[in-house]
Each structure stands twice: as C-alpha cells, then as structure tokens.
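>>> below are the sequence and a predicted model; questions follow.
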Amino acid sequence: MTNTTEKYSPEQVLEIFKEQHRLCSSLDPEADPWAEIKAEMTIREWRWARDLLGWKELSEFLNKEFRIEIPENVWYDKLEPAKKRKLIEVCTLIANHAKKDNYQPKKLFGQPCLKASVFLTIKKNLENKGINVSELRPSSSLTEYMDKYFSPVLEEITLTGTKPIDKIEILRIRKKGFWKIFNFLDWENSELLIGDIKTFRDLVEKIIIEKEKNKA
C-alpha cells in the first residue's frame, strides 16, 4: 500500500477534539454537550466538558490514540496544573509528534483506487490497536464494529480529519455508568444509530468526499 504520513497542525488536532466532543458528549451524562471546545480553554475546562480522567490516565490514552510515545513527565508539564494549562498546548505537543495518514491510491486490478487505500489504512490502524480485523471487509457493518470497539473505531474515523458521521445516538441504553476517557458504553440492551452510513464502504466514500471538500 502506497500510504504516506504527514504532520498534523495544532489546529487540526483541535478540530479532532471538537469532533470527538460533538459526537460523544451527548452519550455521557457527566459531559457537557453545550461546552465550546476552543484553543484557549483550560485543561480543567476541557476535562469537565468531556468527562475525562486525570492527567496520567489521559496522557496514556492520548499516546495510544495518536500512536505516539510522549514521556509521562512531558505530559505532566502540559496537563498540570489543569486550571492554568491551555488546550492549545496539548494540541501543539501532539502535533509535534503525531503523524496523520496521507492516502495515496493503491493499485487494484491495475487501476489506482483511493477507496482501497483508505479502507486498508483504517483496517491496519485498527489491527495495531488490538482489534480483530480478520473478517473486516468493505461490506462489513460499521455499527457492528462500533458496538464492539466503539472508542478505537471512532478514534480512527476522527483522526482522518474529516466529519463523515452526522450524529451518534443510543437507544434503549441501560444506565450502568460510563468509562470516563472516551465514553465507553455498556452496549447491553441498547441500540447504536449512526445515520446513513451502514458499512465501511459507506464510511470510506464519505471520508473521501469530505477530504475533497477540505481541499476546495
């Protein structure tokens, strides 16, 4: 696969945090769906808006999410004291270390295919996060994978820098609490709704459309 990587900008990282808040805050009763995620908000304000854990657990999560290895002491300096440190500092730190996928068309039956490149990259990234992707195909149900692996799947979608999902809704959810880093849910007796995107093929097509819009 002829996929390459490039750097994020701090502004692009901030947009990822905004999108994650937009999609997930309404799923967590401890989060604030009305909060505005902005560069100059404090880390404490960000954590309250997203219902995030303390600096150590948060730093471990961000390392895993962005596929980076920033030392604990460096994270501490950017996340504490939480009432003084700004979110833009975290965005800048991540931007200095993380790399985003820059999809190049993969040859399929002798023809360049951007869809294949996007799909295979997402599949590879999910596998690297410990997800069993042996049965994952373009025709696979996105909802079923999000039911099982909500956080890593949503991470990989938002890390593309696009906004392919209009809204995420949960029906018939049993209120037994939430994991506080990325709104991990107890999916038993619940139904996940993600709009008109049914399969990974639908997701890939929407990501490509969104990327073309961003170039315009």
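Yep, it's here.

>>> please count neighbours and contacts with C-alpha atoms only from this point.
Noted.

>>> figure out how far stretch 16-36 is from the centre of its chain.
Relative to the centre of its chain, stretch 16-36 is centred 12 Å away, using C-alpha atoms, centre = their mean, to the nearest Å.

>>> same question for stretch 120-134.
14 Å.

>>> other residues contacting it?
3, 101, 136, 149, 152, 153, 156 (C-alpha atoms under 8 Å, 6 or more residues apart in numbering).

>>> buried set for stretch 22-38?
22-28, 30-33, 35, 37-38 (16 or more other C-alpha atoms under 10 Å).

>>> quote the end-to-end distance of that stretch.
Start-to-end span of stretch 22-38 (C-alpha to C-alpha, to the nearest Å) is 13 Å.

>>> also this one, for the comparison:
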Amino acid sequence: MTTKYYPIEILQIIQANYKQQQQYDDIVLKDQELTFETTILEWRDICDLVDTSKLWKYLNYYFRMTADEEAWMNILEPEDEKTLGDLCNFIAILAEKEIIRPIKLFGNYCTTAAIFKSLKGRLKNRGIDVPDLKPSSQLAPLVKKYNSVFIEEINQIDPMVLPPINYKTNWVYKWGLRSFITFLFLTILLICIKSNWAWYKGGVFLIGYGMTWLGGILKPKQASFRDIHTVADLVRRIKVNNPHYNAV
C-alpha cells in the first residue's frame, strides 16, 4: 500500500542524507543549509553530486520512479535557476511513499515487525544481502559494509531517526588524502617555478591518490550511531517517532 509524499518530506530526506554525508565524505561542504530555495547547482556543489546528466538516473532509482530524461532535465536544468523546491514538488507528484501498517504476528498486530519487514525489503531492493538480517543484528557492521546505501534507505522510512554518524576513516584513506592534497599543491608550486623536484613530488601525489582510492574501498575504522546499537534499537526508535504507523 502506498500514498504520495509531501514536498517537505522529500526535502527532509535530502537534508537527512546530507547530514550523514558530511560526516563521512571529506569533499562535501560542511554545515550548509538546504532549503526549497537552494538551487540545483548549489546543492550539487554542497554535496559533491554528479552532473545532472547522471543525477537524474540516480534520483529515478532512489525514489523508485520511472520518469524519462526529458522530464528530469526540465526540473534540473538550468541548474542555476531550478531549485530544490522544484525538485521536491516533482518527486512528490510522481514517487510513491510506502504506507507501513502493523502486521499480524502470533495473533497480535505488531508495528515493529512491519517496520523491520519494510526495512528488509528496501535493502533487498538495493542489492543488499538480507537473509541473515535479524532484529538482534548489530548496526555498526552493516553501516560499515554498506555505508550510504544502508543509511539512505533508513532515511526514506524516517529521515529524522538517525543522529549524525560517528565515522572514522581507515588509516589508508586518511594518510592517502593528506598526501594527495599536500603534494598536489607542492607539485603545482614546483611546476610554476620550473623545479625538477616537481616530478618527484608528483609521484608522491599519485601514490596519495592511489591510497585515497583504495581507502575509499576498504571499510572505515568506525561507523556507528549513538544509542542505536542493533536493528531492533533502530526499529523501536522509528516506531516512537512515527505513532501513525500503529494504525491498523
């Protein structure tokens, strides 16, 4: 069973994704405000998003929509004029929002079971292996393994439920990024003054780039949420935040 989103709900999902992204993505701009008035260009710049020619495909996929490229481009372009308000209105009209209702379990209606079932179904649709997912499953290993995909699906169920993620990168990524940035500027400087050392610094810069790429593939050192340790903790918090889910 589904219903329609309100535009504010779409904006809240976008804001929630950004709130988490700025904790684990060093490229995004920190502590910015995303509103209905934010332009698509500003949003892409803040969140380090792909070009609109690719972004529409992701949005189609994420919100389970089937709009064609022309329809999306009319909403996303020109990106210095179109706003998140335009985008949220468009998605709210076409996207379907799942209605979570208690399901009967051992003769009684259970809201937490319905929320768990919804979460499991969403993760499965995103290609996450869920057969062994249980309410007792620890959340941190799941977030470490699936990162933004896992978080984004939670945010669609309840964009207010997750506190900012406690995220620490692995040492490969951390030192790779430092080397990449430091030696990038040194290489540019040495090229400008025509120094032969530029080639050596450039080599270290490439090593730093490689470490950053590899570190991005490896699991982070830490990825957890304060006071939410298991899937059951998460489901219970979603239930508390959404009393309307209790309606049979």
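Okay, I see it. In this text, all values refer to a predicted model and were calculated from it rather than measured experimentally.

>>> quick one: TM-score?
The TM-score (TM-score structural alignment, normalised by the length of structure 1) is 0.88; 206 aligned residues with a C-alpha RMSD of 2.1 Å.

>>> related to what we said a few turns ago, so which pair among the contacts of stretch 120-134 of structure 1 is furthest apart in space?
3 and 149 (24.3 Å; C-alpha to C-alpha).

>>> the two - which one has more neighbours?
Ranked by neighbour count (other C-alpha atoms under 10 Å), residue 3 of structure 1 and residue 149 place residue 149 first, with 17 against 14.

>>> just give me the match in structure 2 for that one.
By TM-score structural alignment, residue 149 of structure 1 lines up with residue 146 in structure 2.

>>> that match and residue 102 of structure 2, how far apart?
The value you get for residue 146 of structure 2 to residue 102 of structure 2, if C-alpha to C-alpha is used, is 27 Å.

>>> follow-up on the earlier one: so can I have TSV of the buried residues of stretch 22-38 of structure 1 showing secondary structure?
TSV is the format used below for the buried residues of stretch 22-38 of structure 1 (DSSP: H, G, I helix; E, B strand; the rest coil):
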residue	secondary structure
22	helix
23	helix
24	helix
25	helix
26	helix
27	helix
28	coil
30	coil
31	coil
32	coil
33	coil
35	coil
37	coil
38	coil
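
>>> with distance to residue 196 of structure 1 as added columns, please give those residues in JSON lines.
Shown next, in JSON lines, are the buried residues of stretch 22-38 of structure 1 (distance: C-alpha to C-alpha, whole Å):
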{"residue": "22", "distance to residue 196 of structure 1": "18"}
{"residue": "23", "distance to residue 196 of structure 1": "15"}
{"residue": "24", "distance to residue 196 of structure 1": "18"}
{"residue": "25", "distance to residue 196 of structure 1": "20"}
{"residue": "26", "distance to residue 196 of structure 1": "19"}
{"residue": "27", "distance to residue 196 of structure 1": "19"}
{"residue": "28", "distance to residue 196 of structure 1": "23"}
{"residue": "30", "distance to residue 196 of structure 1": "28"}
{"residue": "31", "distance to residue 196 of structure 1": "26"}
{"residue": "32", "distance to residue 196 of structure 1": "26"}
{"residue": "33", "distance to residue 196 of structure 1": "22"}
{"residue": "35", "distance to residue 196 of structure 1": "26"}
{"residue": "37", "distance to residue 196 of structure 1": "26"}
{"residue": "38", "distance to residue 196 of structure 1": "29"}
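
>>> and the residue nearest the centre of structure 1?
For structure 1, residue 155 is the residue whose C-alpha lies nearest the centre (C-alpha atoms, centre = their mean; 2.2 Å).
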